[in-house]
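Chemist: my questions concern the predicted model and sequence given below.
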Amino acid sequence: MIIKWLAVNILTILAIIIWSQIQGYQSNNIFLGKVIAQVAFVFFLINLNMYFVFLMIRKSKIRDVKIKLARISKKMMKFHVPLAITATTLIICHAVIMFYAQSDLLNYKTVTGVFLFGVLSILLFSGILRRKKATGKRRKFHYTMAFLFFGLILLHIFI
């Protein structure tokens, strides 16, 4: 199961890199913006994988696996907020570079990017609420927003 999970992550990242190369870029600024966005995506993917680690802890019937994953998750959680802040900073840099580099600001990439920034704001706010007081409803809303954001990012990249 873990091998499949890692394979999907690696294939997703490779697909994004290959797609970016196929699409090309008009200037060095656009290339830089794409590279920054890809790094931000990797950080976001690492954070999103926290959900799967916790899911595997809950679903596993093997005690040793649960203990090993619990240790991994304890280490990963220390980096959850710093990775989120770094990814958000990189996304803002990506947006600024792309706004600067694009001449047509009413294309679908720009519109979906602006919408995604709104979804990211809600995701970050839900994370702040969850950090203040962890309830089941806030946890579910936070990971629902994370998966919505992930799906919309894939649309933003591949359309």
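Modeler: Received it, and whenever you're ready, just let me know what you need.

Chemist: when you work out contacts or count neighbours from here on, use the C-alpha atoms and nothing else.
Modeler: Noted.

Chemist: other SSEs contacting the helix ranked longest in the chain?
Modeler: In terms of residue count, the longest helix belonging to the chain (DSSP state H) is helix 28-59. Applying 3 or more C-alpha pairs under 8 Å, 6 or more residues apart in numbering; DSSP states H and E, we find helix 28-59 packed against helix 2-23, helix 63-77, helix 80-101, helix 136-158.

Chemist: A further structure is provided below for comparison with the first:
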Amino acid sequence: MITKWLTVNLLTIFIIIIWSTLQGYESSSIFLSKVFAQVAFILLLINLNMYFIFLLIRKSKLRDVKIRLAKISKRMMKYHVAIAVTATVLVALHAGIMLYAHYENLFIRKTISGALLIGILSILIFSGLLRRRKATGKRRKFHFMMAFVFFGFLFLHIFL
């Protein structure tokens, strides 16, 4: 199951990189902006995978697998916030470069979906801050739900 999930992750990253390459680059700044976005996507995907590690811990019947995944998750959770902050900075750089590059065409699907994504990302980050301050079941579920909503809209933004 773990190999299947890693394969899906790698395949998703590969498809997004190929798609971005096929879309082309108008300038070197847009190329740099897309690289920022791709690195941010990978970092956000790493954070999203925490859910699946916890799911595997809960669902697995093998004690050795649970112990190994618990050790991995314990190490990964130390970096969850740092990864999220780094990804958010990269997203902000991507947004800034793209807004500058497409200043005269702000009302296109890609820009509108990007603005919507920044709003969803803001809610996701805020829910993470609330969860960090006081972890309750509602806050955990809301943060988890917002992460999946964010990724759903992110795929729409990428493939528009």
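Modeler: Nice, I can see it. Keep in mind the model is a prediction, meaning the values are calculated, not measured.

Chemist: one step back: now the helices and strands packed on helix 28-59 of structure 1 as CSV including distance to Leu129 of structure 1 and mean neighbour count?
Modeler: As requested, those are arranged in CSV below (distance: least, C-alpha to C-alpha, whole Å; neighbours: other C-alpha atoms under 10 Å):
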stretch, distance to Leu129 of structure 1, mean neighbour count
helix 2-23, 28, 12
helix 63-77, 16, 13
helix 80-101, 13, 18
helix 136-158, 7, 16
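
Chemist: if we can go back for a sec, mean deviation of the longest helix of structure 1 from structure 2?
Modeler: Averaged over the aligned pairs, helix 28-59 of structure 1 sits 0.4 Å from structure 2 after superposition, using mean C-alpha distance after the TM-score superposition for structure 1.

Chemist: so which of the helices and strands packed on helix 28-59 of structure 1 comes closest to Leu55 of structure 1?
Modeler: Put simply, out of these the one that sits nearest Leu55 of structure 1 is helix 63-77, at 10.0 Å, with distance taken as C-alpha to C-alpha.

Chemist: and for the closest one, what's in contact with it?
Modeler: 50, 53-54, 56-58, 60 (C-alpha atoms under 8 Å, 6 or more residues apart in numbering).

Chemist: one more: stretch 109-117 of structure 2?
Modeler: Around stretch 109-117 of structure 2, the neighbours that count as contacts under C-alpha under 8 Å, 6+ apart are 95, 99, 106, 150, 153-154, 156-157, 160.

Chemist: for those residues, give me TSV that also has distance to Tyr79 of structure 2.
Modeler: Formatted as TSV, the entries for those read as follows, by distance: C-alpha to C-alpha, whole Å:
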residue	distance to Tyr79 of structure 2
Ala95	24
Leu99	30
Leu106	35
Phe150	20
Phe153	24
Leu154	22
Leu156	27
His157	26
Leu160	31
